[in-house]
Every structure is written in structure tokens, then in C-alpha cells.
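Colleague: coords below, sequence missing:
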């Protein structure tokens, strides 16, 4: 059987190794250059590859194709494979065939990286044999090929879920659903919502579905998807149906084992992080981790890089790196948590954004705006009428300098871009690292 892997990044190269280990004929093709570390990995397992092209004769003869999540379904080679009826799956789907580990899977428009990292931290602190995979961590397929974990904590994007069919999450977590990536979903919100709910497919009554009880979209959609799993809703306050919530400054989890801890002991602060902590606490509780271990890990977690990350205080001005905020709702949470007047650095590759959601917070909290992008026209159309100082820049160096000029002592400069980073940066990590670099040079 011939397996072709499209895309040779973390997920693609890992999938290729697992396919090779399982005895398949494997070929890897990437339209871009392949990083040296992945070439070395492919060479180690004697896997043939090509870069900067897709040679049709070597791809269209596949029995099955494993597609990297970054490749859209509209790509010409994908369309041709679909016409041939070739099965196209994700790396996670493929890896799931070869492990009996307990799968803890997290998705949502916002908060999934922090929640995934926090769940992994709790499991690891409790001494469980656990792997971190998906959108963060190492390739799940590579871990299945080279290691043998009892648990995997997996962050899943909608793109990964799109090509998952038989994979089963034992514990599925859906943090929230707000508009994101609509450019990949024909600008149809329902397509994106359906992708997120794929995390519940194949779940049985023995499995768990953890979700935010107050999310209007999740509430509306719950009955549509025929969910078999046991439901574990969480909310900020005790309310109808919520299993986990805060009452009298105590975090309370009622099922499956009663749990409580003082809210002020949580390492992560802010409303959005309360949701992350509740979802993580529930996941750990369901996995049978002791109350003591859960309390300890929820109180000593260090947070996630590029997510409301404090960088430095320069002459009384606080600089915060929230480069991971690649959609409007992420920026809303960031602005909501700002205790001071804020200079907001925003912009990048627009994914079909509607900025209405942050309009009131921008009016209330922002001293000024710095637009960092190749094309800022949509930002100007929306924000110019607010009467705030606005500066356009094309580099992070200029963004930091202009924001610093605009801020007053006691203010915060917040990089929370609402947008993808690909117009001026390699990725959101590159964007966040450049922000930190130039802040430290002030």
C-alpha cells in the first residue's frame, strides 16, 4: 500500500515515519522548502521526498493521502485526489489507528493552547506517562512511532478535525466557538462550527464531553450533533447544568469526584483563564488524578509563551506579548483583562474578521492604536472614526517604537493582533519573539 504525505512539517514528517514503521511504501511531497531537521528525520528512516513542487505521477497513485492541516481543500492537488476518490486523512487520524492510549483532545476558537498545556502539566506533574501533541508539542504520529504513552493530550485545530473520520476522543474539550478562519470555510460560520463539533464524533457513553455552558453557539448546536458522550459543562458561576464553576471564591467540581480549591490559588488569572482552569481541572478529575495533584498543578502552572506574556516594564510602561491572539475574540479577552489604559498593536493577515466585538473595549481602554500590517485598509475603515491616535507601521521595530511614544507612564502596550502573522512574519511565534526583542532594546 502506497501512502503519500503532503506537507513535511512537524505533522507530515511524523506521519511519514509512522507509515514507514508500519511497513507502508511512503513518499513525502511539499510545495515549500523542507526544513533541515525534517530532512534528517526522513533520511534516518529512508523515506523519499521532494520539495518546492508536487509531482503528480508520484502523488496521484497513492492508496491514501495524509494531508498537513495547513493545506486548504481548495489546493489543486487535493481537488485532483478527491476526483480520483483517494482517501485524504489527517496525521492525527492516521496516528489514532496505532495506539490504544487515552486521548484527551482540546479544541475551541480561543484558550485551547493554554488549556492543553495546563492539562498536560497536571498529568505530567501527577506522574502519568503522557505525550503532548497536535497543534503544540511534537507530532502525535512520531510519538506513536517512537514512544509509547498511556495518555496523549492533543490540541486540535478545525483544520485537523476536518480530515478526521474514525478517531475517537476519550475526553473531548470544546472551549468556545467564535468566528475564526472563515476564509477557509467559504465565509460560512456553520461550516466552521461543524468542524469544531467533529471532536465529539465517534464518542461513546463511556467518554466525556467538556464544554463551556454559556457559549451561545455550543448551546444552540448541542442537540444537533447526536453526542453520545457524558456531558460535563463548566461555567464561571453556578448555574443550571454546570458541573464545574466558582462559588464563594472556591473552584468547585461536582463530578465524577467532588473537588474544590480556593480561586485565588489558581496560577492563571482573568476570566478567560478561569475557564481554562475549570476545563483542565475537569479533564484531570475524569482521568482519576488525585485532588492534591490537581490543586498543586493548577497553582504552579507557568503559563504559555505568546499568550498574555509579560515582557518588561520600561519607564513605568508595561509591555505584554499576546501574539497568539490571531482572532478578534482572543483580543477581546486580552483587552478585557487590561487594568490600565492600553496602546494596542493590531493587524496582519485578515481571516475575515469582524472587529465589532472589540469596539466598546477599544473605545473604553485604548489610548491609541498601532496598525502593523502590509494592508491596514480594513482596520482604518473600522477604527478611524473612533478619534484615537493611529499609526501605520510595516515592521515590529517601528511598532514597538511608535507604541512606546504613544504610551504614558502607567499604561500598557499590548500586542494582540487579531490577525494571522504571515504578511510580515514567519508565524505568530516569530512575531512575538520580535516584539520581545525590540521591547528589551528600549
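Modeller: Structure's in. What do you need? Here the structure is a predicted model, which is why all the values come from computation and not from measurement. Numbering: from 1, shown residues only.

Colleague: going forward, measure contacts between C-alpha atoms and count neighbours the same way
Modeller: OK.

Colleague: Centre of this protein to the edge, which residue is at the far end?
Modeller: In the chain, residue 57 marks the outermost C-alpha relative to the chain mean, sitting 35.0 Å out by CA atoms, centre = their mean.

Colleague: ok, that one to residue 29 distance?
Modeller: 12 Å (CA to CA, to the nearest Å).

Colleague: try residue 356
Modeller: 41 Å.

Colleague: repeat for residue 140
Modeller: Taking CA to CA as the measure, residue 140 falls 19 Å from residue 29.

Colleague: Neighbour count for those two, which is higher?
Modeller: residue 140 (29 against 24; other CA atoms under 10 Å).

Colleague: chain center to whichever helix or strand residue 153 is part of, what's the gap?
Modeller: In this structure, residue 153 is located in strand 151-155 according to DSSP states H and E. Taking CA atoms, centre = their mean, to the nearest Å, the mean C-alpha location of strand 151-155 is offset from the chain mean by 13 Å.

Colleague: what does it rub up against?
Modeller: 101-107, 112-113, 116, 119-120, 128-136 (CA atoms under 8 Å, 6 or more residues apart in numbering).

Colleague: for stretch 289-306, same thing?
Modeller: 113-114, 117-118, 121-123, 125-126, 259, 261, 265-268, 277, 281, 284-285, 309, 321-324, 429, 432.

Colleague: List only those of those residues flagged as buried.
Modeller: Neighbour-count burial (16 or more other CA atoms under 10 Å) applied to the contacts of stretch 289-306 gives 113-114, 117-118, 121-123, 126, 259, 261, 266-268, 277, 281, 284-285, 309, 321-324, 432.

Colleague: Pasting the second one now:
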């Protein structure tokens, strides 16, 4: 399949202001400087030492711990880092003056003719992105991986010349697109998440995810979970131009992917790939779906079937996503710190095959815990709360399990779990919440868990 042809005008004369001096901000600054923009990076917080050094190396003007509004309002174009809300006062001010505010993904896509694969969803997008990249790389393609994972897309466009990019895209990144058009879009699933950023309106969040299809044409493809009621409902009510390729665990699919009689079957026009599901290295129904999505992308890009099968059999998964850490006294410790919402934790609990001591908690994003009640009743013997405010968890599960313990540190949580777990049990860290009350991010939380387990 040939590289995507871009018709984006590469307007490189002008002043680009960048809000946020992290990975996406500094990556955009490097690309913009290379393309002839006058660049100014502004961050309300402190800019990390590594990023400061990069800005200095490329002679890019920057400021930290403030936004010089008068200067920023002179910009021809503004790139906003995904962590900054759409309705931040400065963003509203810029838009009020007619200054376009875009995402790094939108900016970087203007300077590459590579074929773009965009992957979004509430859960599974990191695994699916890494899975897809793994297969395409094994298939001999010159492929980069960016977005929410690894180095920024903009920095890679500035410094490498990949023919394909696999991009993990959050709803925040998609909110800032205008012309961005992935040739292949994947939506893994849509469940309530980040509703604090969408005025607690689920429909707004759904629309944000579907922005990935906004500029697609009849020549493009949308791969999606046909078992997801939210996706199915939206597609019935709205028209998209791209060709639909669903995947399903529940029904047979004529063009797309499904599982029947413990076999994965992917059909694209007259080409069919089959593979026993027992050969998949990653366990769980959700990972079977991730594998179907990634393999469908690979089929579209004409990767050899044998390469796809081998890749699906060898892929090792993602750190902090149902990651087996250690077995101590015949108790398995599992790190699922990346489960920052209820749906991700649902998948984790569903895949547990033994009595489970569940470590849960953090910053609640307006979670609806009722979806977990049946699984908690079936599988969880004790709950360890790990957060500053555990009230929502205590209220939701107080009547489900006999033992609920509150903790304020990972070390304490793991020690409590060690006391409560018996031979044959599992200790599962799957927080269903953001991490910012006690940890820097979910990676920090997961690494502290692994360290605490190793210190037992």
C-alpha cells in the first residue's frame, strides 16, 4: 500500500507559540524550528532538565512557571499540550481572537507523507499500538510508533523518515485536530473516562473519540469493536465515509475479524487468515480483541500471514498492564497500574482465575463502580484501598467483602496484601483510578508496586 499523499499546505512562515514544555511541546518545537517557524515554548510549571537542554540545543526560546499572554497572543498558530484543558482561560482567549489552537498530532501530520495508523479507545490502545508496531516491524516495514507512547510524533517526524507511523491517540489529542487523517483508524472500545474534562457529559467524550474518523474518505478504514454497544449505537446514528472493518468475540463477521471454535479468523475481501487462539501469548478476552485489531491492520498492509501469526505468538505485552511480577509463597503478584478507569479494571478482574486480594484507589474520575460488583462478589476475598480519599470505594464495596483495609503508601498496601493472601491466591494492583494523589503517574505507581513486591 502506497504512502499517504498529503495536500496540507506547509505554511512555515509565522510565529508558533507552544503551551507546555513536555514531550509533545518540545517535540513540536524541534519540528517547527526545522520547518522555519519562529518558536516560543511556555509552561506554567517547571520544564524538566532534559527538555530544557533540548530547547537550548536547538536555540528555542522558552519560559517556565508563567504564560506571557501578551507575547502568546501575537502567535499565528498555537500548539497546546494534551494535558491543558480545552477550556483553560488562555485557550479561550486565543480562540476568541481567532488564533488556531491545535494538537501536536495535527501539527506533525502536516510535515510527513507517511501512511498513518491512528489507534484510540478508553482501554487497550497502548497494547494495540505496541502490538501493531511489533507486527509491522517484523514484516519489514519502516515504521515509527508515537502519540501517547514513546517519543513524540513531532520529534520523530523532525528526526526520522518513517514510511508508516502507528499513533496511540488520546481523546485530548484528537480534540486538537483539524485536517489530521489516518489511513487506518482503530477504536478499541469506548467507556466512561476523563469525564471531568468533558463537563461530565459522556456523549461529548464519545464524539471526541470518533474525531479520529473526521477526515477519512472512502479510501480509508475504520477497525472497531462490534461488541461495544457505545460504538455500535454511535455508528447507527452517524455516517462515516471510511470502510468499516469490525472485530467481535460474539458474532461472525463477513469482512473483519472474529473468533469461532477457538480460532481467530480475519477476512479482508478474498483473503483470509486463521490462527488458533491458544497460540496468543497474551491472556484474556480483551487481549484477543487487541490482537484482532492489530492483525487486521497488518492484513490491510499486506504483511505475510506467517509473520502475523509468529508476531501474535511472540508479543510480550505492555509494562503495567496485567504484568506478572513475582510468585511468592505460591501467591501471584500482578501489576495492572495502567488500569486508570473502571472498564480496564473490569477486564483485569474478569481474567482472574483464583481468589484475589485487590489493591484499588487513587483519584476518582467520577467512577461508577456498580459494573464491578458481580466480579468483586465472585473473585475478590479482600480489598486494600490505596488513596488519599477512599470513601467512594468503601461505599461501593463495603457490603461485598469481609475485609477492607485503608492504606496511604504502596509499601503498606503490599505488606497488607502479603498478610491477607494465602497459597494459590492472586494479589492484583488494578486501581480503577488516576494516580496523582500519591504518585507522579501510573508508571511510578506500577514501579513502586513491583519494588515493594520484590522487597517482601
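Modeller: Yes, it's here. Everything numeric here is computed off the predicted structure, so don't read it as measured data.

Colleague: What's the TM-score once they're superposed?
Modeller: The TM-score (TM-score structural alignment, normalised by the length of the first structure) is 0.98; 442 aligned residues with a CA RMSD of 1.1 Å.

Colleague: just checking, which of the buried ones among the contacts of stretch 289-306 of the first structure belong to strands?
Modeller: Those of those mapping onto strands are 259, 261, 309, 321, per DSSP state E.

Colleague: so can I have TSV of those showing distance to residue 22 of the first structure?
Modeller: As requested, those are exported to TSV (distance: CA to CA, whole Å):
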residue	distance to residue 22 of the first structure
259	43
261	46
309	41
321	42
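
Colleague: and the strand holding residue 153 of the first structure, which stretch of the second structure?
Modeller: With TM-score structural alignment applied, strand 151-155 of the first structure matches the range 164-168 in the second structure.

Colleague: How about residue 358 of the first structure, nearest residue that isn't a chain neighbour?
Modeller: residue 332 (5.5 Å; CA to CA, 6 or more residues apart in numbering).

Colleague: which residues does the aligned partner of residue 388 of the first structure in the second structure contact?
Modeller: In the second structure, residue 388 of the first structure lines up with residue 402, judged by TM-score structural alignment. Residues near residue 402 of the second structure by CA under 8 Å, 6+ apart: 381-382.

Colleague: do you know how far residue 402 of the second structure is from residue 386 of the second structure?
Modeller: In this view, residue 402 of the second structure and residue 386 of the second structure are 17 Å apart by CA to CA.

Colleague: Kindly report the same for residue 228 of the second structure.
Modeller: Residue 228 of the second structure is 30 Å from residue 386 of the second structure, by CA to CA.

Colleague: can you check residue 221 of the second structure too?
Modeller: Per CA to CA, residue 221 of the second structure is found 42 Å from residue 386 of the second structure.

Colleague: the more surrounded of the two?
Modeller: residue 386 (27 against 22).

Colleague: any idea where the helices of the stretch 251-400 of the first structure begin and end?
Modeller: Under the criterion DSSP state H, counting those that start in this stretch, the stretch 251-400 of the first structure contains helices at 271-286, 291-300, 328-336, 356-365, 377-383, 396-406.

Colleague: got those helices as TSV, with distance to residue 11 of the first structure columns?
Modeller: TSV is the format used below for the helices of the stretch 251-400 of the first structure (distance: least, CA to CA, whole Å):
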stretch	distance to residue 11 of the first structure
helix 271-286	25
helix 291-300	29
helix 328-336	25
helix 356-365	33
helix 377-383	33
helix 396-406	29
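
Colleague: now for those, which one comes closest to residue 159 of the first structure?
Modeller: Smallest distance to residue 159 of the first structure across the helices of the stretch 251-400 of the first structure (CA to CA): 18.4 Å, for helix 328-336.

Colleague: What is the corresponding segment of the second structure for that closest one?
Modeller: Helix 328-336 of the first structure maps onto residues 342-350 of the second structure, going by TM-score structural alignment.

Colleague: give me every residue that touches the aligned residue in the first structure for residue 450 of the second structure.
Modeller: Structural alignment (TM-score structural alignment) places residue 450 of the second structure against residue 436 in the first structure. Residues near residue 436 of the first structure by CA under 8 Å, 6+ apart: 311, 321.

Colleague: repeat for the one 3 residues further on
Modeller: For residue 439 of the first structure, the residues meeting the contact criterion (CA under 8 Å, 6+ apart) are 311-312, 319, 400.

Colleague: what about 7 Å?
Modeller: residue 400 (CA atoms under 7 Å, 6 or more residues apart in numbering).

Colleague: Now which residue in the first structure aligns to residue 309 of the second structure?
Modeller: By TM-score structural alignment, residue 309 of the second structure lines up with residue 295.
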